[in-house]
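*Asks:* all I have is the shape, not the residue letters:
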């Protein structure tokens, strides 16, 4: 939702003043010198973005992408030049959005792919996202618009905010984080096959795709989707099924512990784990990867949590701890 600023009364018309030219020039020079001195003393510090209760971020530090604050300062992210559809992106193919280069910490040298599901721009590019792509077992649409709460809070907005929070936590542990999209880049998508390819090309040690479900009211809870065994067309998940299950189990366990939420009451038989072979983002991955459906946007109780910035921070913490545990083997 966009907010309109307050209305302001129109300015009173200025009355002309007669100031001698010499006095005006002297004031101009003095003001310029004062401004220069202030700049030299203070520098260009910029504004730090802070999330509101709904997770919207206002203000950005120079040269960084908007992201919510964390307990630790994380490197800023920059988008690669090819990461925008139809906006000077060369051949028009989406590229990965780079995260911080990682630092010191237990995950130094490890790469994590964070994939915020869907894209706000998909609503304006239905033709592009409806284009079929090969997912190994068959062909499916490039992407979808995703779901939303009854009040209109979209899944794409939710997943991007959660991704920013997760990225900050992982970078604080020293990981290098790659994202499939960030902010308005790319303008739509990427397609599901490209989302998998970004993680593969990054040689990610772990990859996670963030989502929220659109099930019937009364269906509650989260579930983690694991890749099933697929060996067809361009898909071969045989090498990642085992490690992906371990990743999923650790993420599910830490998600319950940190958020206090129960696993899905409508999928997974109470385990919070579901195996699927019809998702291109999993079928085409060559690195350990899972999806997480963090709750049901169509249930009022789940929706109240998904739209809470405080809850999203806990969700990011739970996911982060699962990934850290998987990568450290502890």
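*Replies:* The structure has been received and is ready for your questions. Here the structure is a predicted model, which is why all the values come from computation and not from measurement.
*Asks:* for the rest of this, base every contact and every neighbour count on C-alpha atoms.
*Replies:* OK.
*Asks:* where do the strands sit along the stretch 201-330 of the chain?
*Replies:* Assigned by DSSP state E, counting those that start in this stretch, the stretch 201-330 of the chain shows strands spanning 206-213, 223-227, 231-232, 235-236, 273-276, 289-296.
*Asks:* pick the most deeply packed of those strands.
*Replies:* Of all those, strand 223-227 has the most neighbours on average by mean count of other Cα atoms under 10 Å, namely a mean of 29.
*Asks:* mind giving me a markdown table with the strands of the stretch 201-330 of the chain and columns for distance to residue 140?
*Replies:* Putting the strands of the stretch 201-330 of the chain into a markdown table (distance: least, Cα to Cα, whole Å) gives the following:
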| stretch | distance to residue 140 |
| --- | --- |
| strand 206-213 | 18 |
| strand 223-227 | 17 |
| strand 231-232 | 15 |
| strand 235-236 | 14 |
| strand 273-276 | 14 |
| strand 289-296 | 17 |
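*Asks:* second structure follows, compare the two:
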């Protein structure tokens, strides 16, 4: 997603009280980030770095790195999908007996391929507890026109297959099966009503050229109107840290060099999809569509399979404890 637009405005200036939370989350991924340093010379995204360079379309998040415990190891789901660029085939019924049997995962593919045809509808504002935001946005795209909404659906389909093969019940908030949206408040409600054990919203950023790498957005502590994230801040941080560490291992991509202070973790309090969630939920920005090197990864089917595997491994690790 691009940080341009009402729902995706730049994160607010950091506040000291958030740093304690960020240090805890950052500590969980530092082991995986160290592993990335070993492979950065040859892996995709190797010059994405971990420096805190300022972005042209966003400001720095609130996460910070720590030098203690390593990220939890995750059971690999690499055998559940294909790295040839094609989505894995549909799971068999035997998947219901996998390690995630009884778990519900909601995948939220960001935006909708048809949003651009329904600007009046997606511009209507909805209540996110702390204020009012537009229903949705069109998302961003690469310079060559590969739309974020197309990217998010492709990764969502790959991720669904991997998780269903682990035995999870998987629901999508949208599958290009509706004319627009859903709105950000409805996206949160879908996860809440499903009583999901984990929700992941998939995006790609639209920041300035030279800004590279992925980052996972965690909910901040919000209590206002219909929003009350106090119960989910902790588990969401664990989910996000697990995904970040496994994303590094699966893709070889670097954490963002423009938000997150090199940890790959950012805490925000201005996103309706997080503010209104009552179940553990995170966003992942898989890369920056406006950077040519990141765009080369995002447009690769083989890399998208790796991205789906990294997210899947992170979810599996989180749900298995």
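*Replies:* Right, received. Where do you want to start? Note that the coordinates shown come from a computational prediction; the quantities given were computed from them, not determined experimentally.
*Asks:* so which of the strands of the stretch 201-330 of structure 1 gets nearest residue 37 of structure 1?
*Replies:* strand 206-213 (47.6 Å; Cα to Cα).
*Asks:* matching residues in structure 2 for the closest one?
*Replies:* Aligned by TM-score structural alignment, strand 206-213 of structure 1 corresponds to residues 198-205 of structure 2.
*Asks:* average offset between the matching stretch and structure 1?
*Replies:* Stretch 198-205 of structure 2 differs from its equivalent in structure 1 by a mean of 0.2 Å after superposition (mean Cα distance after the TM-score superposition for structure 1).
*Asks:* starting at the chain centroid, how far to that stretch?
*Replies:* 3 Å (Cα atoms, centre = their mean, to the nearest Å).
*Asks:* skipping adjacent residues, who's closest to the most centrally placed residue in structure 2 in space?
*Replies:* Central residue of structure 2 (Cα atoms, centre = their mean): residue 284, 1.4 Å from the mean position. Excluding the flanking residues, the one nearest residue 284 of structure 2 by Cα to Cα, 6 or more residues apart in numbering is residue 216, at 4.3 Å.
*Asks:* got it, and residue 166 of structure 1?
*Replies:* Nearest to residue 166 of structure 1 is residue 316, by Cα to Cα, 6+ apart, at 4.9 Å.
*Asks:* map that neighbour onto structure 2.
*Replies:* Following TM-score structural alignment, the counterpart assigned to residue 316 of structure 1 within structure 2 is residue 308.
*Asks:* what's near enough to touch its match?
*Replies:* When contacts are counted by Cα atoms under 8 Å, 6 or more residues apart in numbering, residue 308 of structure 2 touches 155, 156, 158, 159, 162.
*Asks:* and residue 305 of structure 1, by the same measure?
*Replies:* Here residue 305 of structure 1 is in contact with 311, 312 (Cα under 8 Å, 6+ apart).
*Asks:* show me what it aligns to in structure 2.
*Replies:* Residue 305 of structure 1 maps onto residue 297 in structure 2, by TM-score structural alignment.
*Asks:* tell me how many other residues crowd residue 104 of structure 1.
*Replies:* 12 (other Cα atoms under 10 Å).
*Asks:* the residue nearest to residue 284 of structure 2 and residue 264 touch, don't they?
*Replies:* Yes: applying Cα atoms under 8 Å as the test, residue 216 of structure 2 and residue 264 come out as touching, 5.9 Å apart.
*Asks:* quick one: common contacting residues for those two?
*Replies:* Common neighbours of residue 216 of structure 2 and residue 264 (Cα under 8 Å, 6+ apart) are residue 244.
*Asks:* now which residue in structure 2 aligns to residue 119 of structure 1?
*Replies:* Checking TM-score structural alignment: residue 119 of structure 1 goes with residue 112.
*Asks:* residues touching the nearest residue to its match once chain neighbours are set aside, list them.
*Replies:* Among residues not flanking residue 112 of structure 2 along the chain, residue 149 sits closest, at 5.3 Å (Cα to Cα, 6+ apart). Residue 149 of structure 2 sits next to 109, 110, 111, 112, 113, 138, 139, 140 when contact means Cα under 8 Å, 6+ apart.
*Asks:* one more time with 6 Å
*Replies:* 111, 112, 113 (Cα atoms under 6 Å, 6 or more residues apart in numbering).
*Asks:* helix, strand, or coil at it?
*Replies:* Three-state assignment for residue 149 of structure 2 (DSSP: H, G, I helix; E, B strand; the rest coil): helix.
*Asks:* tell me which residue of structure 2 lines up with residue 195 of structure 1.
*Replies:* Match for residue 195 of structure 1 (TM-score structural alignment): residue 187.
*Asks:* its match: neighbour count?
*Replies:* For residue 187 of structure 2, using other Cα under 10 Å, the count is 25.
*Asks:* element containing it?
*Replies:* helix 184-193 (DSSP states H and E).
*Asks:* who wins on neighbours among the contacts of residue 308 of structure 2?
*Replies:* residue 162 (30 neighbours).
*Asks:* aligned partner of that one in structure 1?
*Replies:* For residue 162 of structure 2, the aligned residue in structure 1 is residue 169 (criterion: TM-score structural alignment).
*Asks:* what about that match, which SS state?
*Replies:* Applying three-state DSSP: residue 169 of structure 1 is helix.
*Asks:* returning to that earlier point: buried set for the helix holding residue 187 of structure 2?
*Replies:* 184, 185, 186, 187, 188, 189, 190, 191, 192 (16 or more other Cα atoms under 10 Å).
*Asks:* next one: stretch 130-145 of structure 1
*Replies:* 130, 133, 134, 135, 136, 137, 140, 141, 142, 143, 144, 145.
*Asks:* could I get the residues you listed in a markdown table, plus columns for secondary structure and distance to residue 181 of structure 1?
*Replies:* What follows is the buried residues of stretch 130-145 of structure 1, written out as a markdown table (DSSP: H, G, I helix; E, B strand; the rest coil; distance: Cα to Cα, whole Å):
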| residue | secondary structure | distance to residue 181 of structure 1 |
| --- | --- | --- |
| 130 | coil | 18 |
| 133 | strand | 19 |
| 134 | strand | 21 |
| 135 | coil | 20 |
| 136 | coil | 23 |
| 137 | coil | 25 |
| 140 | strand | 20 |
| 141 | strand | 18 |
| 142 | coil | 15 |
| 143 | coil | 13 |
| 144 | coil | 15 |
| 145 | coil | 14 |
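*Asks:* where exactly do the helices run in structure 2?
*Replies:* 19-39, 119-122, 148-165, 184-193, 233-251, 272-275, 292-298, 301-320 (DSSP state H).
*Asks:* read off where the longest one ends up in structure 1.
*Replies:* In other words, helix 19-39 of structure 2. Taking TM-score structural alignment, helix 19-39 of structure 2 hits no residues over in structure 1.
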